[in-house]
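Asks: Sequence first, predicted coordinates after that:
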Amino acid sequence: MGQYAAPLRDMQFVLHELLNVEAEISQMPKHADLDADTINAVLEEAGKFCSEVLFPLNHSGDQEGCTYAGDGVVTTPKGFKEAYQQYVEAGWPALGCDPEYGGQGLPAFVNNALYEMLNSANQAWTMYPGLSHGAYECLHAHGTPELQQRYLPKLVAGVWTGTMCLTEPHCGTDLGILRTRAEPTSDGSYAISGTKIFISSGEHDLAENIVHLVLARLPDAPKGTKGISLFIVPKFVPNEAGEPGERNGVKCGSIEHKMGIHGNATCVINLDNAKGWLVGEPNKGLNAMFVMMNAARLGVGMQSLGLTEVAYQNSLTYAKERLQMRSLTGPKAPEKAADPIIVHPDVRRMLLTQKAYAEGARAFSYWSALHIDKELSHGDEAVRKEAADLVALLTPILKAFLSDNAFESTNHAMQIYGGHGFIAEWGMEQYVRDARINMIYEGTNAIQALDLLGRKILGDMGAKMKKFGKLVTEFVEAEGIKPEMQEFVNPLADIGDKVQKLTMEIGMKAMQNPDEVGAAAVPYLRTVGHLVFSYFWARMARIALDKQASGDPFYKAKLATARFYFAKLLPETAMTIRQARAGSKSLMDVEEALF
């Protein structure tokens, strides 16, 4: 079954030494009283819940899966419901929510750290509260006061859960052609009919009510994405007391049988004149839903970090214990029949790849969550705007780069186990299966790449990208003259220059042929992802250099991992840059008949 322990030391390093969150939140009035000790205490308790309650259910939940009993009834694997009750009773759903609705009001970066641990312990289970938090954020931003008072306290308490219902059998990402319809009724509600598919957490037995956020079209809606509205459709319509009342016309028709995340019910949802209420303005539903979609994309990043971390922990333990052959430079454990496989260079390559990607992702994702806090809560409007632009720019990288890396890392973990890697009882093959879906849902990674290059960078002539570039330039200028930082700053400056030139080249080509964007987008995102990681690894190396004299082996390990990243992983960009520059001709000149 394996093991999981929350990486508290590295989490605290990122929060307090890299990001200095206590100083940052002092500029946010609603968080100014929060201190490091409180943050650490919350994370320690969360780590215990994840390792002791959730992790033991991960393998069994994957083996059992969810069960569709007919007539819309779905049961989750054994132990899931009891774990969810413990989660609710401990107040974890309320951690990052508004105190006005019963929340604890902690910053997004604390909630983000919680979700890293939850996903390491059990990604399939974590999707139930994860989607509920996204529904909370959407209603908190766009719901009417009446809807907020009715639904938010229940979502914050965790007694109701949430979903987002976008995809239909004939359309996934292309929401402009969705067909679900919403007819106005005399009581101010809407009768909603249609079919949605691939709805994660769409039906289950964990909570007393499920709140669906559904995209649909009004009768007079214009075609395309400009004619989409958003509706709240509860499983049970709340009565006057705010408790679950009559059964609504929304029901699970079946559940999908997937390659991974078996413990989460992925549902076909049928809506038959279901009662719904408008969220936001008519025909502006996609704008409102983007709050939840972006939250989900950040959530996928945390799923990917979580899987990378737990796969690394287990493959590291195995590599230290598994005996196989002798070291090429002579026996390292002569008293044993063979050496542990961690002595072999390629095993070390795979372990260090996982470690570098996990720790780089932690720095990047926690920094992003801190910037969400700045966007929402900072006292300076200019700081809020700057943070919003950086979060918008980097969200597709957070989703796609981290999920690509997680799939690579979990594959490395399975490879380290050798023949045991593809045997279910060891758990590694489950991580590979679970990680693979993260590259697909919430917008495939190719969609994220198009969003990054086409909308976020070329769409505003590189204005947002220049803001991140400024952070890189300032760091390079401050550290570039210091001899001990050359091995980190020089490659960071180099990849920064190359990204700038590559962006300009693709932009010029795209003016003549828009297919150039589509051809370059995926390797371009991979290149920029490495720029982001290079920036954070250089910053972490600076701290480790400053503190290595303390004798704490943590800093020695951090430096060693930074050196590995720059020596072995960043050079991937030599290939991705060439791929991005290669253009669309070799793709688009091939006639369809030749495929």
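Replies: Done, it's in. A quick note: this is a predicted structure, and the numbers were derived from the prediction, not measured.
Asks: contacts, neighbours, all on C-alpha from now
Replies: Fine.
Asks: which stretch of helix or strand covers the residue of the chain positioned farthest from its centre?
Replies: Most distant residue from the mean C-alpha position of the chain: Glu335, 45.2 Å away (C-alpha atoms, centre = their mean). Assigned by DSSP states H and E, Glu335 falls within no helix or strand.
Asks: any idea how far Ile342 is from it?
Replies: Noted for Glu335: a distance of 16 Å to Ile342, by C-alpha to C-alpha, to the nearest Å.
Asks: Ok, Ser186 next?
Replies: In terms of C-alpha to C-alpha, Ser186 sits 70 Å off from Ile342.
Asks: between the two, which one's more packed in?
Replies: Comparing Ser186 with Ile342 by neighbour count (other C-alpha atoms under 10 Å), the higher total belongs to Ile342, at 23 against 6.
Asks: got a list of what the more buried one touches?
Replies: 319-320, 348 (C-alpha atoms under 8 Å, 6 or more residues apart in numbering).
Asks: cool, and His530?
Replies: Contacts of His530 (C-alpha under 8 Å, 6+ apart): 570, 573.
Asks: Distance-wise, check it relative to Lys332.
Replies: 35 Å.
Asks: just Arg539 next, same as before
Replies: 35 Å.
Asks: So those two - more neighbours on which side?
Replies: Between Arg539 and Lys332, counting by other C-alpha under 10 Å, Arg539 is the more crowded of the two (21 against 14).
Asks: take the one below as the second:
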Amino acid sequence: MPTYRAPVRDTLFVLNDVLGYGNHDNLPGFADASPDVVEAILAEGAKLAENIMQPLNRVGDMEGCVRNDDGSVTTPKGFDDAYRQYCEGGWLGLATPAEFGGQGLPYTVHSAVSEYLVSANMALMMYPGLTQGAVAAILAHGSDEQKKKWLPKMVEGTWTGTMNLTEPHCGTDLGLLTTKAAPDGKGGYRISGQKIFISAGEHDLSENIIHLVLARIEGAPAGVKGISLFVVPKVMVDDEGELGERNAVSCGAIEEKMGIHGNATCVMNYDEATGYLLGEENGGLKAMFTMMNEARLGVGLQGHAMGEAAYQAAVDYARERLQGRALSGPKAPDKKADPIIVHPDIRRNLMTIRAFNEGGRALILWTALKSDIAHLSDDAKEKEAASDHLALMTPVIKGVLTDKGFDHAVMAQQVFGGHGYVEEHGMSQFVRDARIAMIYEGANGIQALDLVGRKLPQNGGRAVQAFFKEVGEFCEAHRSDEAMAPLTKALKKGLNDLQAASLWLMQNALQKPDNAGAASYDYMHLMGLVALGLMWGRMVKTAQDRLAEGGDADKAFLEAKIMTGRYFMERVMPETAAHLARISSGSDTMMAMPEDAF
């Protein structure tokens, strides 16, 4: 069965050497999380992931969640104890303000640790993950009274949270939702309707579940302008914070699904349940996007984490499995065959996954650092630039890293051959679990449309122009460095393709919107490749500098980093040309076929 080793060394390399994490100690929370402290936190998070969470991953997949006759849900064996240890360690509130019981540490640190825990057990980590999204929404839009009432218990994990958006007839198009909210005459509302696909909607890990529910107040405008967001507790809470009667909200069923069996994905029924308005009346869409943006970064991390876990299992197998001889001659002459890791096609799979994993980790942590700057900096210009980066990269991280996370889980499964298809080695779980990340929190086609339709033109294209400038300046700064030439030339070519694609959209999308729709998915992946390429350029430059300074103790690690970066530029970055070609072909052929011809 798969094992897991948290990539602490690689995380520290990215944080300290590439991103200069320690240079941000002027920001609130960073002084309390110095590089030494962060290293200790990562080490402890690694132990939790490797020793507690990972052994339960297979258990969760095999057992799944069970809905009992009374509507309660039992989670897989061991989940309750693992969740308790997670909460007792203070992990849920790592980046939450101290005034509500959190530790007030940077979101960057939270993101780094989250990778390990999600790689170890994605289904289990969805319970606190949904809670963190709900906490973020209450922090941003709740009244002081609401924050005081709901947040402390959620931050400590005694209560968990959910997001209730989707309805049977209403997924992405939230304007179609029919869940109703009627004033109850006591300052609250009666919530009635049904929600589906609600992750962690009912379970036995916490004593209460705080549902955040989108609904339409009676008489509200049609469409998205008439949506409000409500806090609907599973169990009522009095003014002293004590639990009371059960609210009129129940789990009608657990969805039978492809993966993440250890997480209870529920059909939730609201039968005039008591709810409380969160934020402004008819301002639910704005409040929802606080949850969604936080969740989209988290889902991008999930895709990356599944790719990492699957990669580690494939590497272990490739080193042990003996099949055939190397094309260049036997590598293990004392054995009947060579380990399959000597074969170029196995290397192609492993190197491709590794290149995306290490580049993706750097992109996630870079963006997490930008999130901290956007929320904590008192420098208006720095804050604006960080916010622009965060807005631009959120759909890229969600869309690209989840697409690739699934692709790479499949590639890792392929390394096992037939042994990857049977359940003995557990590889199918990575494939099945990774698949959902491409769909929920906005399917990846929606992420692409968000990038092209909203993020590119926002503020006159300020964010994307700043990104072009950053990539171009990196290439120019190292243009005369012969050791960097293989990377900067490939990165510059990728940037040229991205700029050409952007120009094409400017010239062809406004008068013909289908051109934007047809181009959006390729554009998202094209931008993703350039962003990952920039990360690889920075990592390779850092590794070369450290070797030049005499980093002999890390020589093998740094040389491997350089080789992986070169592989990315040689074998992956050329895909930008194919994306540009598809973008430039327009939408005519795609949209010409009559519907009844399909």
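Replies: That came through fine. Keep in mind it's a predicted model, so treat the numbers as computed, not measured.
Asks: Any idea how many residues pack against Glu572 of the first structure?
Replies: Neighbour tally, Glu572 of the first structure, other C-alpha under 10 Å: 12.
Asks: cool, and Ile373 of the second structure?
Replies: 24.
Asks: got it, and Asp238 of the second structure?
Replies: Asp238 of the second structure: 11 neighbours (other C-alpha under 10 Å).
Asks: swap in Ala23 of the first structure?
Replies: 13.
Asks: Matching it against the second structure, which residue comes up?
Replies: Using TM-score structural alignment as the criterion, Ala23 of the first structure maps onto Asn23 of the second structure.
Asks: For stretch 576-592 of the second structure, measure first residue to last.
Replies: End-to-end for stretch 576-592 of the second structure, by C-alpha to C-alpha: 26 Å.
Asks: The first structure: matching residues for that one?
Replies: Residue span in the first structure matched to stretch 576-592 of the second structure, by TM-score structural alignment: 573-589.
Asks: again with stretch 278-295 of the second structure
Replies: Under the criterion TM-score structural alignment, stretch 278-295 of the second structure matches residues 279-296.
Asks: what comes up buried for the matching stretch?
Replies: 279-280, 282-289, 291-296 (16 or more other C-alpha atoms under 10 Å).
Asks: for stretch 31-48 of the first structure, same thing?
Replies: 31, 39-40, 42-44, 46-47.
Asks: Ok, stretch 362-377 of the second structure next?
Replies: 362-374, 377.
Asks: Same check on stretch 236-244 of the second structure?
Replies: 236-237.
Asks: So which bit of the first structure is that stretch matched to?
Replies: Going by TM-score structural alignment, stretch 236-244 of the second structure sits over residues 237-245 in the first structure.
Asks: ok, back up a step: from the buried residues of stretch 279-296 of the first structure, which two are the most distant?
Replies: The distance between the two most remote of these (C-alpha to C-alpha) is 23.1 Å, for Pro282 and Ala296.
Asks: Strands along the stretch 51-200 of the second structure, start to end?
Replies: 66-67, 73-74, 159-164, 180-183, 189-199 (DSSP state E, counting those that start in this stretch).
Asks: Please, which helix or strand holds Tyr4 of the second structure?
Replies: Here Tyr4 of the second structure is assigned to no helix or strand, by DSSP H and E.
Asks: just the strands in the first structure please.
Replies: Taking DSSP state E as the test, the strands found in the first structure are 67-70, 73-75, 160-165, 181-184, 190-200, 209-216, 229-234, 236-238, 244-247, 250-255, 266-279.
Asks: Let me have these in CSV, adding distance to Lys154 of the first structure as columns.
Replies: Shown next, in CSV, are those (distance: least, C-alpha to C-alpha, whole Å):
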stretch, distance to Lys154 of the first structure
strand 67-70, 26
strand 73-75, 21
strand 160-165, 5
strand 181-184, 25
strand 190-200, 20
strand 209-216, 9
strand 229-234, 12
strand 236-238, 11
strand 244-247, 11
strand 250-255, 19
strand 266-279, 17
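Asks: Identify whichever of those lies nearest to Thr444 of the first structure.
Replies: Using C-alpha to C-alpha, the nearest of the strands of the first structure to Thr444 of the first structure is strand 190-200, at 13.9 Å.
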